[in-house]
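Visitor: structure here, sequence nowhere to be found:
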């Protein structure tokens, strides 16, 4: 039986996120030179050739706005949500990871040789880790990563030389926090610049801790891209040996002083 051909469509970048504007009014540029870029990779499904999920993409917007506001004007930070070709990972096709690599190439084409951070949730977190080997990528953030317990372990060599942050709720029954811990252990053996935070009692959506997770991700990304000092818990987690630096608890209220920005 002949295999069904995949729909022909391309990945694309969402418009550059700008604070204070409605999504329909986001502009590609506001006149400032871009010094660094963040690509946000939404969640998805294990297998699906349907178009990308607008709901999953919309879920990344609060995180995008948090990063832009925390960076402030004049810092030249460009933040985009990546819109995949397909909703699913689709086995060995690794479609979201391919789309993430394309998106980094597109950022370099638009803005020049700027450092890039990949930030993903769920399936997008796996894509961020997979695509982090791109030469322009300096750091990757994986929030509640979907990591199937497959026969072949996830690759880690592409993460050498990158800063890596993994965040997972301890009560996540959709993606296994045990798998993300074991992955973090393997990454730590080849790359000391990795840390993992646990959100105690939180499920997959991290509903009661979204502000803290967004603040943590912003602190990590802006520290890497803009040369800012890391918050004390992040610096401690990066410096601590396993298992301490890979089971760092995310404190309630983390980043509260930044919320007014």
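Guide: Now that the structure is in, tell me what you want to look at. Remember, it's a predicted structure, so these values are computed and weren't measured experimentally.

Visitor: every contact and neighbour count from this point should use C-alpha atoms.
Guide: Noted.

Visitor: where do the strands sit along the chain?
Guide: Secondary structure of the chain by DSSP state E: the strands cover 12-13, 36-41, 77-83, 116-121, 137-143, 163-169, 194-199, 248-249.

Visitor: just so I know, which of those lies nearest residue 205?
Guide: Comparing the strands of the chain by their distance to residue 205 (CA to CA), the top pick is strand 163-169, with 8.5 Å.

Visitor: right, and residue 193 touches residue 159 too?
Guide: No: the criterion here is CA atoms under 8 Å, and residue 193 misses it with residue 159 at 9.4 Å.

Visitor: what about the two, which has more around it?
Guide: Applying other CA atoms under 10 Å to residue 193 and residue 159 shows that residue 159 carries more neighbours, namely 25 against 18.

Visitor: what residues does the more buried one make contact with?
Guide: 129, 132-133, 187, 191 (CA atoms under 8 Å, 6 or more residues apart in numbering).

Visitor: pretty sure residue 111 sits against residue 34.
Guide: Yes: contact between residue 111 and residue 34 holds when scored by CA under 8 Å: they sit 6.3 Å apart.

Visitor: so which of these two has more stuff around it?
Guide: Of the pair residue 111 and residue 34, residue 34 is the one with more neighbours under other CA under 10 Å, namely 18 against 14.

Visitor: what distance do you get for that one to residue 237?
Guide: Plainly put, residue 34 is 30 Å away from residue 237 if you go by CA to CA, to the nearest Å.

Visitor: cool, and residue 94?
Guide: Computed as CA to CA, the residue 94 to residue 237 distance reads 30 Å.

Visitor: go on, residue 53?
Guide: Between residue 53 and residue 237 the distance is 34 Å, computed by CA to CA.

Visitor: please convert the strands of the chain to a markdown table, extending it with mean neighbour count and distance to residue 149.
Guide: Rendered in a markdown table, the data for the strands of the chain read as follows (neighbours: other CA atoms under 10 Å; distance: least, CA to CA, whole Å):
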| stretch | mean neighbour count | distance to residue 149 |
| --- | --- | --- |
| strand 12-13 | 18 | 30 |
| strand 36-41 | 26 | 21 |
| strand 77-83 | 25 | 26 |
| strand 116-121 | 28 | 18 |
| strand 137-143 | 28 | 17 |
| strand 163-169 | 27 | 16 |
| strand 194-199 | 26 | 19 |
| strand 248-249 | 20 | 23 |
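
Visitor: reformat these into TSV and put distance to residue 206 next to each item.
Guide: TSV is the format used below for the strands of the chain (distance: least, CA to CA, whole Å):
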stretch	distance to residue 206
strand 12-13	26
strand 36-41	17
strand 77-83	20
strand 116-121	11
strand 137-143	10
strand 163-169	7
strand 194-199	8
strand 248-249	14
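
Visitor: next up, a second structure to put side by side with the first:
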């Protein structure tokens, strides 16, 4: 699959899976789906966590009808975070590097759910990243926030989430704001971790938030 971001070139397909690929690229949105705390099983595109992000990709595409914003997703090697290995973080770093080599240093907005939200928040210090939308992110105690300085951050979290903690997400947003991020927490009343309750609200809100985060 080719893209004419700087006149010619091809989108690399290691950790980067292109979705909508315009002929010229002024910005990009990169999606990072959820996973597991620990698993070395191979990550597959038909796993439920990956499929759950597809409606969000569609909502963002509808909210960004411009043909100059590239949409893509991160391909994980394995399903888990795996402690200090932080496997999806390295996949996200590789995807961002592939993107930069393909289309140049365009601003990138990251959209991550659960484990993918943790990876997106961690990798936000990459110079090309301008903003992050984290959906029900996994924010353990002590997660770093300094890398978000100068970035736009929006966190959506349902108050019925029993997998990741909305209170921890709110605390993370407060710490990120104190560290210099333009950070906002939005509660989703009745929202669960899979974002199936009030799914339409999740999708519409994600689309509008990302449209506002992508630099004009």
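Guide: Cool, got the structure. Only a predicted model underlies this, so the values are computations on that prediction, with no experimental measurement involved.

Visitor: and which of the contacts of residue 159 of the first structure is nearest to residue 73 of the first structure?
Guide: Out of the contacts of residue 159 of the first structure, the one with the shortest distance to residue 73 of the first structure is residue 132. That distance is 26.8 Å, counting by CA to CA.

Visitor: that closest one -> the second structure?
Guide: Using TM-score structural alignment, the partner of residue 132 of the first structure in the second structure is residue 124.

Visitor: what do you get for residue 156 of the first structure?
Guide: The criterion is TM-score structural alignment: under it, residue 156 of the first structure has residue 145 as its aligned partner in the second structure.

Visitor: cool, residue 52 of the first structure as well?
Guide: With TM-score structural alignment as the criterion, residue 52 of the first structure matches residue 43.

Visitor: residue contacts, its match?
Guide: Taking CA under 8 Å, 6+ apart, we find residue 43 of the second structure in contact with 75-79.

Visitor: by neighbour count, which of those wins?
Guide: Among the contacts of residue 43 of the second structure, the one with the most neighbours (other CA under 10 Å) is residue 76, at 26 neighbours.

Visitor: residue in the first structure paired with that residue?
Guide: For residue 76 of the second structure, the aligned position in the first structure is occupied by residue 84, per TM-score structural alignment.

Visitor: its match against residue 99, yeah?
Guide: Yes: in this structure, residue 84 of the first structure sits in contact with residue 99. The criterion is CA under 8 Å, and the distance is 6.1 Å.

Visitor: residues bridging contact with these two, i.e. touching both?
Guide: Jointly contacting residue 84 of the first structure and residue 99 under the rule CA under 8 Å, 6+ apart are residue 11.

Visitor: mean shift of the longest helix along the second structure relative to the first structure?
Guide: When every helix of the second structure is counted residue by residue (DSSP state H), the longest turns out to be helix 87-103. Compared with the first structure after fitting, helix 87-103 of the second structure has a mean deviation of 1.0 Å; criterion: mean CA distance after the TM-score superposition for the first structure.

Visitor: buried residues, that helix. List them.
Guide: For helix 87-103 of the second structure, a neighbour-count test (16 or more other CA atoms under 10 Å) marks 87-100, 102-103 as buried.

Visitor: could you do stretch 205-216 of the second structure as well?
Guide: Applying a neighbour-count criterion of 16+ other CA under 10 Å, the buried positions in stretch 205-216 of the second structure are 205-207, 209-211, 213-214.

Visitor: any idea how far residue 139 of the second structure is from the nearest residue to residue 73 of the second structure once chain neighbours are set aside?
Guide: Sequence neighbours aside, residue 31 is the residue nearest to residue 73 of the second structure in space, at 4.4 Å (criterion: CA to CA, 6 or more residues apart in numbering). Counting by CA to CA, the gap from residue 31 of the second structure to residue 139 of the second structure is 18 Å.

Visitor: tell me how far residue 115 of the second structure lies from residue 182 of the second structure.
Guide: Distance from residue 115 of the second structure to residue 182 of the second structure, counting by CA to CA: 22 Å.

Visitor: any idea where the helices of the first structure begin and end?
Guide: Chain-ordered helices for the first structure, with DSSP H as the definition, fall at 54-58, 61-71, 95-111, 123-131, 177-190, 210-226, 232-239.

Visitor: mean shift of the second one relative to the second structure?
Guide: On the superposed models, the aligned residues of the second structure are on average 1.3 Å from helix 61-71 of the first structure, with distances taken as mean CA distance after the TM-score superposition for the first structure.

Visitor: buried residues, that helix. List them.
Guide: So helix 61-71 of the first structure, judged by 16+ other CA under 10 Å, has buried residues 61, 63-71.

Visitor: what do you get for the first one?
Guide: Taking 16+ other CA under 10 Å as the basis for neighbour counts, the residues of helix 54-58 of the first structure that come out buried are 56-57.

Visitor: count of neighbours near residue 191 of the first structure?
Guide: Once other CA under 10 Å is used to define contacts, residue 191 of the first structure is seen to have 18 neighbours.

Visitor: aligned partner of it in the second structure?
Guide: Using TM-score structural alignment, residue 191 of the first structure sits opposite residue 180 in the second structure.

Visitor: my read: its match touches residue 147, true?
Guide: No: under the criterion of CA under 8 Å, residue 180 of the second structure is not in contact with residue 147, lying 9.3 Å apart.

Visitor: what about residue 189 of the first structure, distance to residue 195 of the first structure?
Guide: Separation of residue 189 of the first structure from residue 195 of the first structure (CA to CA): 12 Å.

Visitor: residue 63 of the first structure now?
Guide: Remark: distance between residue 63 of the first structure and residue 195 of the first structure (CA to CA) = 20 Å.

Visitor: related to what we said a few turns ago, between the buried residues of helix 61-71 of the first structure, which is closest to residue 180 of the first structure?
Guide: Each of the buried residues of helix 61-71 of the first structure was checked against residue 180 of the first structure using CA to CA; the closest is residue 63, at 21.1 Å.

Visitor: residue 31 of the second structure is in contact with residue 110, isn't it?
Guide: Yes: under the criterion of CA under 8 Å, residue 31 of the second structure makes contact with residue 110 at 6.0 Å.
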